[in-house]
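Asker: Build me a model from this:
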Amino acid sequence: MNLFDVQDKVVIVTGAGRGIGRSVAKGFADAGANVLVCSRTERELITLREEIEATGGICEVAPCDVTVQSDIEHVIRIAIEKYGKIDVLINNAGITKKMPAKDIALEDFKQIIDINLTSVFLFAQLVGRVMIEQGSGKIINVSSVASSQGLTGSIAYAASKGGVTMLTKTLAIEWAEYGVQVNAIAPAYVETPLVEVVKQTREGFEAAIINRTPMRRMAKPEEMVGACIFLGSEASSYMTGETIFLDGGWKAYGL
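Answerer: Here you go, the predicted structure:
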């Protein structure tokens, strides 16, 4: 028995156009899952589907604004009409804007909370209803080391990710009796387009992060795949409400 088998599972990945979401979607497809990828940018999703299909994988594209309920409902309809079920939801979509807390505009704060936290709840709630009806399902939320440690210049991001961690715990205990497991992964800095923007706008940022990380490098997006496969498979059958930190030793290292 392969405890890590995800063959033929139906997996929805949000924020799949680039970065962590793209790598996780490809990882599940390579492992034999039927992947439904979501993002606001359809062009990126189409190229992702082409990459997955070129290696024999199965991928459906569903452009989606994760802050719009009707868009999420459309994604769910596609999954149910095509496959008749949803096995795994990976809530990955997220943004950040680096600025001091004293300067951040309320509209920027709200936008980050809406995309990073409110959309996670909304997608989980709507997919969770399907999973409760099925009697099974796994939800994987992408949190961050910022969920447990303050990061300067990231007040809204840190608040949103702290919320994701507690949302994960609460959904897990509410839905455990229905066979629905809810867990999270919490990366430190990953080499994604989101982090690349910060690297280009903050002098010395990359060197500071590498020096602060015991493994002396940032993570690669594909290094998030293994934990997600674990959480999406029977290997994690007795695990719920937990957050796996993928941080190169960041959280363990105290100063």
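Asker: Could you use CA atoms for every contact and neighbour count after this?
Answerer: Noted.
Asker: So for I20, what's the nearest residue that isn't a sequence neighbour?
Answerer: Among residues not flanking I20 along the chain, P221 sits closest, at 4.7 Å (Cα to Cα, 6 or more residues apart in numbering).
Asker: what about A208, which helix or strand?
Answerer: Per DSSP states H and E, A208 falls inside helix 205-212.
Asker: For the residue nearest to I20, which residues are in contact?
Answerer: 19-20, 23-24, 190-192 (Cα atoms under 8 Å, 6 or more residues apart in numbering).
Asker: hmm, back to that, can you tell me what sits against the helix holding A208?
Answerer: Outside helix 205-212, the residues touching it (Cα under 8 Å, 6+ apart) are 189, 198-199, 216-218, 250.
Asker: which one of those residues has the most neighbours?
Answerer: Y189 (24 neighbours; other Cα atoms under 10 Å).
Asker: my read: that one touches V198, true?
Answerer: No. The pair Y189 / V198 is not scored as a contact, 10.7 Å apart, by Cα atoms under 8 Å.
Asker: Out of the contacts of P221, which sit inside helices?
Answerer: 19-20, 23-24 (DSSP state H).
Asker: Here is a second sequence; please produce its structure as well for comparison:
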Amino acid sequence: MTSNLFDLTGRVAIVTGGNTGIGLGMARGLANAGATLAIADRNSDNAAQAKAELEKFGHSVLALTTDVTDTKSVAQMVVATLGAFGRIDILVNNAGISISAPIEEMALADWQKVIDVNMTAPFICAQAVYPAMKAAGRGKIINIASVLATLGAGGAANYASSKGGILQFTRALATAWAADNIQSNAILPGWIDTDLTKRAKEIRPELHDRIIGRVPAQRWGTPNDLAGAAVFLASAASDFVNGAALTVDGGFSIQG
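Answerer: Below you'll find the model as predicted:
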């Protein structure tokens, strides 16, 4: 057993949606703990900036343009990561989108797009990294769900349903691959201050005060608030944690 249970030196992590927001916050934590990183994002606009920032921690970073809903693109992501670093120890399924509308007005295409990105893509990515993890005799898969996975969300039924599905998928992975020494867990972020939620606040100006009023910490979360949870679930410290759902929401979901 390593003397530092949280040390990720020598480990290689793929973080989807790792260029900005929560993905970048978790990538910072992993890099600070010693991990070598591949950040994969469909939008390459922020890739160079994210790569430069993460490399300041002293480890190599591979920035990849990846469509996580496309099996060929994900396969290329895995091949590129193995080609650059020779191994894949950690997968963070973070890439996600939200398209809100009342259920009675939601277009089928908007329902399907959110399901494809938020729930089907983690399945594709997990399948793609499995051979490398099985061959290595160990692995960590971290799926990013949401507190809305367990709360009612009439205006975001597609998003909430996809995140609820991710919880069950995490449990399925945990059961199926435990014999291969692969642990699969989920993180449930609350209201985190990102570009996505900034747009939500612009559409609903009352949202800021509503969240502040419900969170006991009386603040929105930041992407860096997810770093510790990611490091824990990626490290030897969580070797007997499997199929768990770790909520990181400042206490939002415990309020009545």
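Asker: Mean distance of the lengthiest helix in the second structure to its aligned residues in the first structure, please.
Answerer: Longest helix of the second structure, by residue count under DSSP H: helix 157-177. With mean Cα distance after the TM-score superposition for the first structure, helix 157-177 of the second structure departs from the first structure by a mean of 0.3 Å once superposed.
Asker: Have a look at how far, on average, the very next helix or strand once past that helix is from the first structure.
Answerer: Next in sequence after helix 157-177 of the second structure, counting helices and strands by DSSP H and E, comes strand 182-189. Taken over the aligned residues, the distance from strand 182-189 of the second structure to the first structure averages 0.5 Å (mean Cα distance after the TM-score superposition for the first structure).
Asker: so how much does the very next helix or strand once past strand 182-189 of the second structure differ from the first structure once superposed?
Answerer: Downstream of strand 182-189 of the second structure, the next assigned helix or strand under DSSP H and E is helix 195-203. Once fitted to the first structure, helix 195-203 of the second structure is off its aligned match by 0.6 Å on average (mean Cα distance after the TM-score superposition for the first structure).
Asker: against the first structure, where does helix 195-203 of the second structure fall?
Answerer: Taken onto the first structure by TM-score structural alignment, helix 195-203 of the second structure occupies residues 193-201 there.
Asker: buried stuff in the matching stretch?
Answerer: 194-195 (16 or more other Cα atoms under 10 Å).
Asker: quick one: the helix holding A208 of the first structure to the second structure mean distance?
Answerer: Superposing on the second structure and averaging over aligned pairs (mean Cα distance after the TM-score superposition for the first structure), helix 205-212 of the first structure comes out at 1.3 Å.
Asker: relative to helix 193-201, how tilted is that helix?
Answerer: Interaxial angle of helix 205-212 of the first structure relative to helix 193-201 (axes from the mean of the first three to the mean of the last three Cα atoms, to 10 degrees): 110 degrees.
Asker: show me what contacts the closest residue to P193 of the first structure other than its chain neighbours?
Answerer: Leaving aside its sequence neighbours, P193 of the first structure sits nearest to G19 (Cα to Cα, 6+ apart; 6.5 Å). Residues in contact with G19 of the first structure (Cα under 8 Å, 6+ apart) are 191-194, 221.
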